[in-house]
Structures are given as structure tokens and as C-alpha cells.
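Undergrad: Structure for this input, please:
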Amino acid sequence: MKWRTLVLFLALLQISADGYGQITLKEKNSPPEKVLAAIEKQTKYVFLYDPDALRNITITIDVRNVTIQETMKKCFKGTSIEFSIIGNNVMLKKTSEKRKSYDHARSPTAF
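TA: Down below sits the predicted model:
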């Protein structure tokens, strides 16, 4: 009985993880809104951001089967945009100074 419960739990956990999935995306000099919409179509993530913060930014990206964190790092590398992933929400925020490289996602407690 305990084994069945464990197997059922693991199966449900895997089904839940599949919903967030891997991202495949190829865009060149695209507006962030277009790129974020493409990511939303492929995953269950929802983006929260101020449209003014993304003004004057274009994104060139070519990724295959990568996580949301890897995708976001590549999208906003070298910009003043930071991201934070909490559950199925991705919050984007403009920082006060431009960062040359972005090594990791901010922790959820950063907001």
C-alpha cells in the first residue's frame, strides 16, 4: 500500500513538472512582448511587468529545450531588467543601473 502511494505521488509530481516544461525559441531583434507571449504559449508561466520598463529593448534569442531560468537569463543579459520566478509567475523589474552580466535569478524574497 505504501509503495502505491509513493508511486502515485511521484507520478503526479512528474505530471505537475511537465506543465512548466522546456522552452524552444528563436527570435531576432523582437520586442519583449512578443518573446514573452511565445514563452507563455509554451509554458504555464505568466509574466508581470511594467510595459514602460521594457521600452527600447529588443531581444535576440535562440534556445532549444531550456528552462525558464536559462531563457530569462539569455533574454535580458546585458540589460537593466531583473527577473524573479515565484510559482508560475515571472516578475520583471527594471534596476537602477545596467548590469553587464546576469549570473542568477533574484530570490523570491527580493521583491
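Undergrad: For the rest of this, base every contact and every neighbour count on C-alpha atoms.
TA: Fine.
Undergrad: Tell me the spacing between Thr67 and Asn89.
TA: Here the criterion is Cα to Cα, to the nearest Å. By it, Thr67 lies 14 Å from Asn89.
Undergrad: now do Thr71
TA: Taking Cα to Cα as the criterion, Thr71 is separated from Asn89 by 14 Å.
Undergrad: Next, the structure of the following sequence, for comparison with the previous one:
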Amino acid sequence: MILSPLGGLKAQINIAAKQKSLISVFRQVEKQSKYVFLYDKAVENSPAISFDCANCSIERVIQLLEQQTKLEFKISGQQVLVKKRTTKGTGKQKQQR
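TA: Here you go, the predicted structure:
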């Protein structure tokens, strides 16, 4: 067992996802930890993902999810907030004279 800086037990998560829905992966994490995923309907339509992770922290699982999706994840306490990734720097271009 690994102790977190806050004194609680840090979840060690095991996932073997082969073309699984994102929601299915969220449920696996929720069963193995005290984390709960919060997301809207747009997230439910994300394409299937595949990855293996043995004895991973929630941070590592999120890192793997971010690599395979166009989503942002933010941990707030025991909640993981999920939303579509925003694109940066796509504003109007300046016209040159």
C-alpha cells in the first residue's frame, strides 16, 4: 500500500481495456478506488479506447486517457471532472497592411 501525502491510502488501479467504451473504463476505476467521474453526454460518445495499466495511480490512468481522447481530466478531491479539450490559440488572425 502507498500512502498519499494527505495520509489516506492511494488507489492502485488495474485496467485491461481492449476497445472498451470510456464509460466502461470509468466504471472500472470507480470500482477499484474512491474516485467518481463526472461528465456530460458529449463524453459518452467518445470512441472506444485500449490500454493496459497494472498497479497504476489515478494520475497515471488519467494521463493514459488524455493521450487517447480529446478530453480534459481534472481531479478535485475524489471527483474526476471530464470535459472536451479546448483548443488554444485558434482565435482570429490579425490582418496585415
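Undergrad: hang on, the earlier thing: which of Thr71 and Asn89 of the first structure has more neighbours?
TA: Between Thr71 of the first structure and Asn89, counting by other Cα atoms under 10 Å, Thr71 is the more crowded of the two (21 against 13).
Undergrad: Give the closest residue to the equivalent of that one over in the second structure in space, chain neighbours not counted.
TA: With TM-score structural alignment as the criterion, Thr71 of the first structure lines up with Val61 in the second structure. Here the nearest residue to Val61 of the second structure in space, its sequence neighbours aside, is Cys53; by Cα to Cα, 6 or more residues apart in numbering that works out to 7.3 Å.
Undergrad: Check which helices and strands the helix or strand containing that neighbour sits against.
TA: When elements are defined using DSSP states H and E, Cys53 of the second structure is found to belong to strand 49-56. Using 3 or more Cα pairs under 8 Å, 6 or more residues apart in numbering; DSSP states H and E as the contact criterion, the neighbours of strand 49-56 of the second structure among helices and strands are strand 13-20, helix 58-68.
Undergrad: Among those, which comes closest to Leu6 of the second structure?
TA: Minimum separation from Leu6 of the second structure across those (Cα to Cα) falls at helix 58-68, 15.0 Å.
Undergrad: after the closest one, next one along is what?
TA: Taking DSSP H and E, what comes next after helix 58-68 of the second structure is strand 71-76.
Undergrad: got the angle between that following strand and helix 58-68?
TA: Put simply, strand 71-76 of the second structure runs at 160 degrees to helix 58-68, going by axes from the mean of the first three to the mean of the last three Cα atoms, to 10 degrees.
Undergrad: For strand 71-76 of the second structure, give me every contacting residue.
TA: The set of residues external to strand 71-76 of the second structure that reach it, using Cα atoms under 8 Å, 6 or more residues apart in numbering, is 43, 62, 66, 80-85.
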